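# Pasting a predicted model and its sequence here:
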Amino acid sequence: MGQGTQMRTHLCGIVTAWTEAADAEDAVAEIAAAIGKPAQLVVFFSPDYPVEALNRALSERFPHADIAGCTMSGGISPAGGLERGLVVVAFPARGFRIVSALLDVIDDLDVERTASAVRALRRTLAPEGPEQPSGHRFALSLIDGLANAEETVVSAIAWALDGIPLVGGSAGDDLTFRDTVLLHGGAIHRNAAILLLVESDFPVQIFKSDNFEPTTTKFVVTASDDGRRIVHELNAEPAAREYAMAVGLDPERLSPMSFAAYPLAVKIGGEYFCRSIRHMNPDSSLSFFCAIDEGVVLTLAQPRDIVATTRAELARLDAALGGIDLVLGFECVLRRLDAESRQVRQGIDDLYRRYNVVGFDTYGEQYRAMHLNQTFTGIAIGRVVAP
């Protein structure tokens, strides 16, 4: 392995590897030398890699593997967070059965056609005989984070999965909001989503964790561009000014750190889900990472101890699975920024190291039929083999 490239072989047979090599071909070559010949690769990579070179290198180095992946806004590895580089999760043929499909033109998604494709994929996963018990199956979604289509995609997929739990993340590009890219089937895709269905001999459990609780401060969306996720007015006032006044900040100085520290949430089914702000626009409107409709009531949220809430969730999963072998995780980039601003990122990294968390920082997280923000979602894989 090259300098700075690390790998870990897990009890379930999955190999994880990561590198911060600056050159795409070097990064792939170093990891290929480490992990052998997997059946399925899931990859997360920096947007500053030339994607054509990276895709070509992956295809050449892993000619017999199915490859799916996306750009990231930072990587997660058992050694800690990565500012840039390549993160690879290599699934073996033994112990895992995986099928995948690409959904294209997701900003104009045909819901019926998508549902039919998902059902066909399910039949491919278990063409004969009974399916594995529900605790041994999950669905993984990777979605273009700039297509503004996650809600439609996730609801269509979840509808057709018929109980298979879904989790995933939206591709990012280091908060530049210029170009998010997916890889599937040896090709480069935009305005698309990838769905993988996984059946495992090992117990699995999906999860979500956040560290915010609602306050009494409310905002009503009084003017918005729903399709573009832009809110022009909150409480009949310019959105950025009203938000800044409520959190005690100068409207001219709002930044990603501000939005990470003071997220907004919407109440659905008695539970609050974060709806994070992407950026402020020159006209004092606010662009969001999630769909926001006119008339929606948003609640200002306040932070809880992010390390304590994450530790509690990972400990719960560890107990439920009889020991965690590996966690494939998707963390909102704003959650990472908030942890850094509160100087607790080391505590989060220590937990990720302890529980073998690998994944990427996202522009949004998927959990069952929901698209979320400022959340940590993922799949925990247990150590016990099914009888």
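Arrived safely.

# hey, let's count contacts and neighbours off CA atoms from now on
Noted.

# Now do the helices in the chain.
Listed in chain order, the helices of the chain (DSSP state H) span 24-35, 51-61, 111-125, 150-161, 239-247, 256-261, 306-321, 333-341, 345-354.

# how distant is the last one from the center of its chain?
Read it as helix 345-354. Taking C-alpha atoms, centre = their mean, to the nearest Å, the mean C-alpha location of helix 345-354 is offset from the chain mean by 18 Å.

# second one coming, line it up with the first:
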Amino acid sequence: MAKTVCIRSASVGQTELERLSSGLGAAPVFVAAFASPSVDLTESLTALSTRFPRATVIGSTTSGEFTHEGDGNKTVSIFAVAGDYKVSAGMATGLADDPERAVMTALEGQPGSVEGYPHRTNVVLLDALAGHGEEAALLVAASLGDVPLVGGAAGDDLAMTKTFVGLGSQIASDAIVVASIFSRQKLGVGVCHGHAPLSDSIKVTKATGSVVDELDGRPAWDVWREKTSARAKELGLDPEASPGAYLLRFEAGLAVGKEYKVRAPLAPKPGGGILFATPVLEGTVLRIMESDSAAQVESAVSAAKAARANVDGAEIAGALVFDCICRKLILGDRYVEALKNVSAELGGAPLAGFETYGEIAMNWGDMSGFHNTTTVVLAFPRHGD
């Protein structure tokens, strides 16, 4: 039987280690720790690895940490699970220069299958500031075949300077961690965002890395303001006075089948371009999307509902959640409400996770790849055997 413990604290000391140990009642097999840049990630992972030497321990820096009880900064959130699972993991650096090699190195030595454990789910943590978040996710998927992936990009409290991921007692920037969880019963994966199309289709006609310079042959910032002007006026949003708040409300959507994959615009650039959180290629066709706080709360619940549906009615022991920092900025004081609603949708199960610079989700034909402003839920069923 699977059991999870989810806590958030200012550090990983003896008190936190005892809470995890006594709460689980058995040695964990998998532990994920997500630490504010103000908390020493190496010390946190080392403490967990030393106390639980048989567990696979992974982690990252964040832009906010949370559990089902609430969220905050300058803390560390921890998810630990005990049960009948087999877990392996690998880490590699060099993501910026050679993403394919980094992914292959992280997967090197991991088993393709484990007898008696027919289900495999992979958890991916990476440094999105190295670039190639989308490419890395697709490379992992291509290497593993039809295997669900979840994960997130490390944060640094919006400083956008340096982020870290870790495995065991080792941490690194420009890196990727891939953990493989083999289980007797399928784990539940859910992914959802709260955006709906506002504009018609627009083509990216000029782009440089993460900057979209032109849309339909015109300066991107001009097109964005033009397409949203009426709605922005209704909402009292001034793109010139508060470009950050304006862009959070009107993000980009890339069509994936009947759904949309969200890309977060961050700021206008001199010359009329728009800086995005991840690269957007020339030739991409997108639509400007809109979302409000109510839709963001509802979408988080929808992600939890999808994860629960994937475990075929089993009770949920706990969940690992990856949630974009942009959602926290949109929701403000309602963010805790969304977390509590996710837990409630999972039958009151505990959860832990962090606010990311991007989310990874690939699950049996759902929206695939690297996302922004999206909630990803990985639910562990109570009966893992």
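Nice, I can see it. Since the structure is predicted, the reported quantities are computational estimates derived from the model, not experimental observations.

# TM value for the aligned chains?
The TM-score (TM-score structural alignment, normalised by the length of structure 2) is 0.84; 360 aligned residues with a C-alpha RMSD of 2.6 Å.

# I'd like the helices of structure 1 as a markdown table, with mean neighbour count appended.
Shown next, in a markdown table, are those (neighbours: other C-alpha atoms under 10 Å):
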| stretch | mean neighbour count |
| --- | --- |
| helix 24-35 | 20 |
| helix 51-61 | 17 |
| helix 111-125 | 17 |
| helix 150-161 | 21 |
| helix 239-247 | 19 |
| helix 256-261 | 20 |
| helix 306-321 | 16 |
| helix 333-341 | 22 |
| helix 345-354 | 18 |
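
# would CSV of those helices with distance to residue 97 of structure 1 be doable?
Formatted as CSV, the helices of structure 1 follow (distance: least, C-alpha to C-alpha, whole Å):
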stretch, distance to residue 97 of structure 1
helix 24-35, 19
helix 51-61, 21
helix 111-125, 7
helix 150-161, 16
helix 239-247, 47
helix 256-261, 38
helix 306-321, 20
helix 333-341, 30
helix 345-354, 26
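
# Between those helices, which one is closest to residue 378 of structure 1.
Distance to residue 378 of structure 1, taken as C-alpha to C-alpha, is lowest for helix 306-321 among those, at 10.6 Å.

# Run the angle between that closest one and helix 345-354 for me.
Relative orientation of helix 306-321 of structure 1 and helix 345-354, computed by axes from the mean of the first three to the mean of the last three C-alpha atoms, to 10 degrees: 10 degrees.

# re the thing from before, of all the helices of structure 1, which lies closest to residue 289 of structure 1?
Comparing the helices of structure 1 by C-alpha to C-alpha, helix 150-161 comes nearest, at 9.6 Å.

# neighbouring contacts of that closest one?
106, 109, 111-112, 114-116, 118-119, 122, 143, 164-166, 170, 193, 290-291, 366, 368-371 (C-alpha atoms under 8 Å, 6 or more residues apart in numbering).

# hang on, the earlier thing: of the helices of structure 1, which is nearest residue 88 of structure 1?
Closest among these, using C-alpha to C-alpha: helix 24-35, at 8.0 Å.

# Quick one: map residue 207 of structure 1 onto structure 2.
Mapped onto structure 2 by TM-score structural alignment, residue 207 of structure 1 lines up with residue 190.

# can I assume that match is in contact with residue 299?
No - look at residue 190 of structure 2 against residue 299 with C-alpha atoms under 8 Å: they stay out of range, at 10.4 Å.

# Tell me the counterpart of residue 184 of structure 1 in structure 2.
Using TM-score structural alignment, the partner of residue 184 of structure 1 in structure 2 is residue 167.

# whoops, I mixed them up, residue 156 of structure 1
Counting by TM-score structural alignment, residue 156 of structure 1 corresponds to residue 139 in structure 2.

# Which of the helices of structure 1 sits closest to residue 9 of structure 1?
Nearest of those to residue 9 of structure 1, taken as C-alpha to C-alpha: helix 24-35 at 8.6 Å.

# Which strands and helices lie in contact with that closest one?
Counting contacts by 3 or more C-alpha pairs under 8 Å, 6 or more residues apart in numbering; DSSP states H and E, helix 24-35 of structure 1 packs against strand 15-19, helix 51-61, strand 86-91.

# ok and that helix relative to strand 15-19, angle-wise?
Interaxial angle, helix 24-35 of structure 1 versus strand 15-19 (the same axes, to 10 degrees): 150 degrees.

# From the rest of the structure, what touches helix 24-35 of structure 1?
By C-alpha under 8 Å, 6+ apart, the residues outside helix 24-35 of structure 1 that reach it are 1-2, 5, 7, 15-21, 49-50, 53-54, 57-58, 61-62, 85-86, 88, 90.

# Residue 97 of structure 2 - how many residues pack around it?
13 (other C-alpha atoms under 10 Å).

# cool, and residue 318 of structure 2?
28.

# what ranges do the strands span in the stretch 51-200 of structure 2?
Counting by DSSP state E, counting those that start in this stretch, the segments of the stretch 51-200 of structure 2 that form strands are 56-61, 65-67, 70-72, 76-82, 85-93, 119-126, 149-153, 165-167, 170-172, 175-183, 188-192, 196-197.

# now those as TSV including distance to residue 339 of structure 2?
Formatted as TSV, the strands of the stretch 51-200 of structure 2 follow (distance: least, C-alpha to C-alpha, whole Å):
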stretch	distance to residue 339 of structure 2
strand 56-61	20
strand 65-67	7
strand 70-72	7
strand 76-82	14
strand 85-93	26
strand 119-126	20
strand 149-153	17
strand 165-167	24
strand 170-172	28
strand 175-183	24
strand 188-192	14
strand 196-197	22
